[in-house]
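Colleague: Let me see the structure of the following:
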Amino acid sequence: MNQSSLNATLIFTSYGSFHPLNYFFFALTLIFYLLSVCSNVFLMLVICFESSLHKPMYILLFNLAINGLLGSSAVWPKIMDILYSNTKEISQQACLLQVFWVNVYATCVYTTLTAMAYDRYVSICKPLQYHTIMTASKVKQLLLLVNVIPACVIALQIYLTSRLPLCKYTIDKMFCDNLTIVNLSCIRSTIVNLYGLCVIIGLILLPIIIVLVSYVMILTVCLKTSKDAQKKALSTCSPHLITFINFSLASLFNVIYNRVHSSRPSGINIFFSLHFVMVPPLLHPIVYGIRTQEIRRSIARILRKRDLCMVV
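Modeller: Now for the predicted structure:
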């Protein structure tokens, strides 16, 4: 192995030459990042302080908000640093670390959404058994599975990628991703490629299939119930379904960007690359805040308490 590649410096080429407009984009990026952080932290605080939300669905939603913070923080600070300082360099170790957190974010979102789909399935299809199935210990097990398994799997993927010797040192992307680093290598590793395929199948495609099967079963049960029950089920599932569709579209955009970005206009490149880490972390807490009645009520109670305290 080329030992010098362990300390290699990689250069982003997607940002172009420095322009005063960079400061505007820096400010815009900062606003998006702060909005994402604030919306997720606010949702986490509401769930934390409202005892009525200490239920399996909202505990999993708390985990989803943590993933949103992780995805945003893995990418935006480095982008802001490049825009502000015009320093387009990143060490190989920092690049691999960014890849690790971005991939953990992506896979953990899918596994968390899968656990949430399972919770909705039990709630709607087996309502009388819900409390015996979704126990506190079961929720802890689910949280362990949706977080630890992706982290361990991605850690091994990053280790395999880090063993590849580099012959090229330019990254034509907005941030680091595993495929780009693999393509910078002097060799083509069958093990790395096969392992990457297994990661996609096991932590992305399989969760998508499980979520879809869950909703087919939910739909089958709903069709046999009354109109009121169908409306209640729809209102319960709609935030999760919107979140799932949105993140799947974001993932699809990211795949398109990684595969065919060189033949597309730069504006579309930027949208495809940043949508993945910009829109879902910002949209998910807003969707749940607007579409979930219990969260709306909890927020209203918190605001009333705050107003009461200010009056007193």
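Colleague: make it CA atoms for all contacts and neighbour counts henceforth
Modeller: Will do.
Colleague: Q92 versus S273, what's the distance?
Modeller: In this view, S273 and Q92 are 20 Å apart by Cα to Cα, to the nearest Å.
Colleague: now the other sequence, so there's something to compare against:
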Amino acid sequence: MINSTQVSYFTLAAYVDTGVFKYLYFMIILSLYMLIVCANVLLIVVICMNRSLHEPMYLFLCSLFVNELFGSTGLFPFLLVQILSDIHTVSVFFCFLQILWLYSYVCVEFLNLFLMAYDRYLAICCPLQYNTRMTTKKVATLITVTWLFSFLAILVLISLSAPLQLCGNIINKVYCGNYHIVKLACSDTTINNIYGLIYTVISVIIPLILILYTYLRILKVCFSGSKQTRRKAVSTCTPHLASLLNFSFGCCFQILLSRFELSSLPNVLQVILSLYFVTCQPLFNPVMYGLNMSKIGIICKSLLFKLCWEG
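Modeller: Prediction:
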């Protein structure tokens, strides 16, 4: 029996030998990462530098864009190194660090999307109370609690997984996942499974239910309101819903691939689907909000025009 103190590294078995194509994959992944960084940094700078955007909706957006940078940075540099490497191993410490990084990203994303839905609910359904119920101080508190709760929840998850006695060190993925480490355990994992279920309910299922409830209330107000109210609701809620659906589908792919042996799917397709939640979302959000939020779009265009003109 191999215990956790004897396992010094994990082998990531999902990587295959791509020969000279690894340089092509490296350039594609690097280009995608640079695009994500540039798009999200641009929008963060735009929101931070313009006082007209220091409103709750845009502050929540800024937190969302910071999280996209956080999540993609936890994966892309690691992928780039692994693509060029001939030995696809990762130390136990870094493996759990990546779990903390990526799982926190998922938790923050869902909770942040819930805060954005709640903000829109107050703005559309309770407009007279909006300024008193959604103050700058409350926004800062909600964002801080979201990030702290996510990190603490994942730290507890890791503290339960790290001491497990392991009977192997092969993870059939291109990055580390807590579920796959628990599957390697020889010891009892009942507490891990119970906590994993509680964590999923609190950080994913409950926020999803609350988001759907708030949007149902918003739709009810829209259908009974004026054309102007409906237009405002559609313009502000469409990107939120699109972002939620995109991220939810990505997480569903990840859960299905982790818990079910989908051997009928080609290996390349399995890898792409498992990476969807942390590759497409960080690129999808800046494009979606940049195109649909007129205030952000106008300021971004003027900033880019100014940079090009000065250059």
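Colleague: give me the number of residues near M1 of structure 1?
Modeller: M1 of structure 1 is flanked by 9 other residues according to other Cα atoms under 10 Å.
Colleague: ok, N172 of structure 2 touching V16?
Modeller: No. Taking contact to mean Cα atoms under 8 Å, the distance of 11.2 Å between N172 of structure 2 and V16 leaves them out of contact.
Colleague: Could you look up the SS state of V90 of structure 2?
Modeller: Under the three-state scheme (DSSP: H, G, I helix; E, B strand; the rest coil), the conformation of V90 of structure 2 reads as strand.
Colleague: Aligned counterpart of it in structure 1, please.
Modeller: V90 of structure 2 is assigned I90 in structure 1 as its aligned equivalent, the criterion being TM-score structural alignment.
Colleague: which helices and strands sit right next to whatever helix or strand I242 of structure 1 lives in?
Modeller: Element membership of I242 of structure 1 [criterion: DSSP states H and E] is helix 227-260. If contacts are counted by 3 or more Cα pairs under 8 Å, 6 or more residues apart in numbering; DSSP states H and E, helix 227-260 of structure 1 sits against helix 92-125, helix 206-222, helix 266-291.
Colleague: centre of the chain versus it, how much separation?
Modeller: Taking Cα atoms, centre = their mean, to the nearest Å, one finds helix 227-260 of structure 1 lying 13 Å from the centre of the chain it belongs to.
Colleague: tilt between it and helix 266-291?
Modeller: Using axes from the mean of the first three to the mean of the last three Cα atoms, to 10 degrees, the direction of helix 227-260 of structure 1 lies 160 degrees away from that of helix 266-291.
Colleague: those helices in the stretch 1-150 of structure 2, which residues are they?
Modeller: In order along the chain, the stretch 1-150 of structure 2 carries the following helices (DSSP state H, counting those that start in this stretch): 21-49, 56-73, 76-84, 92-125, 130-133, 136-161.
Colleague: Of all those helices, which one is nearest I255 of structure 2?
Modeller: Taking Cα to Cα, helix 92-125 is the member of these nearest to I255 of structure 2, at 12.2 Å.
Colleague: starting at the chain centroid, how far to the closest one?
Modeller: Taking the mean of its C-alpha atoms, helix 92-125 of structure 2 sits 6 Å from the chain's own mean (Cα atoms, centre = their mean).
Colleague: State the span of structure 2 onto which the helix holding I242 of structure 1 is aligned.
Modeller: Against structure 2, helix 227-260 of structure 1 falls on residues 227-260 (TM-score structural alignment).
Colleague: Okay, buried residues for the matching stretch please.
Modeller: By neighbour count with 16 or more other Cα atoms under 10 Å, stretch 227-260 of structure 2 contains the buried residues 230, 233, 236-237, 239-241, 243-244, 246-248, 250-251, 253-254, 257-258.
Colleague: ok, now stretch 88-103 of structure 2?
Modeller: Within stretch 88-103 of structure 2, the residues scored as buried using 16+ other Cα under 10 Å are 88-90, 92, 95-103.
Colleague: Let me have those residues in CSV, adding distance to S161 of structure 2 as columns.
Modeller: What follows is the buried residues of stretch 88-103 of structure 2, written out as CSV (distance: Cα to Cα, whole Å):
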residue, distance to S161 of structure 2
H88, 22
T89, 19
V90, 17
V92, 11
C95, 12
F96, 9
L97, 12
Q98, 14
I99, 11
L100, 12
W101, 15
L102, 16
Y103, 14
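Colleague: Quick check: the gap between I206 of structure 2 and L111 of structure 2.
Modeller: As for I206 of structure 2, its distance to L111 of structure 2 is 9 Å (criterion: Cα to Cα).
Colleague: returning to what we had before: what's the most buried one of the helices and strands packed on helix 227-260 of structure 1?
Modeller: Across these, averaging neighbours per residue (mean count of other Cα atoms under 10 Å) puts helix 92-125 on top, at a mean of 22.
Colleague: quick one, that one and helix 206-222 angle?
Modeller: Direction vectors for helix 92-125 of structure 1 and helix 206-222, defined by the same axes, to 10 degrees, enclose an angle of 20 degrees.
Colleague: Can you name every helix or strand that helix 92-125 of structure 1 contacts?
Modeller: Contacting helix 92-125 of structure 1 under the criterion 3+ Cα pairs under 8 Å, 6+ apart are the following elements: helix 56-85, helix 130-133, helix 136-162, helix 206-222, helix 227-260.
Colleague: Any chance of those helices in a markdown table with distance to N269 of structure 1 as columns?
Modeller: Rendered in a markdown table, the data for those read as follows (distance: least, Cα to Cα, whole Å):
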| stretch | distance to N269 of structure 1 |
| --- | --- |
| helix 56-85 | 15 |
| helix 130-133 | 45 |
| helix 136-162 | 25 |
| helix 206-222 | 25 |
| helix 227-260 | 6 |
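Colleague: Of those, which is nearest I299 of structure 1?
Modeller: Proximity to I299 of structure 1, assessed across those by Cα to Cα, is greatest for helix 56-85 (13.8 Å).
Colleague: average distance between that closest one and structure 2?
Modeller: Aligned to structure 2 and superposed, helix 56-85 of structure 1 gives a mean residue distance of 0.9 Å (mean Cα distance after the TM-score superposition for structure 1).
Colleague: Just the angle for that helix relative to helix 227-260, thanks.
Modeller: Helix 56-85 of structure 1 and helix 227-260 meet at an angle of 30 degrees, taking the same axes, to 10 degrees as the criterion.
Colleague: Done for today, thanks.
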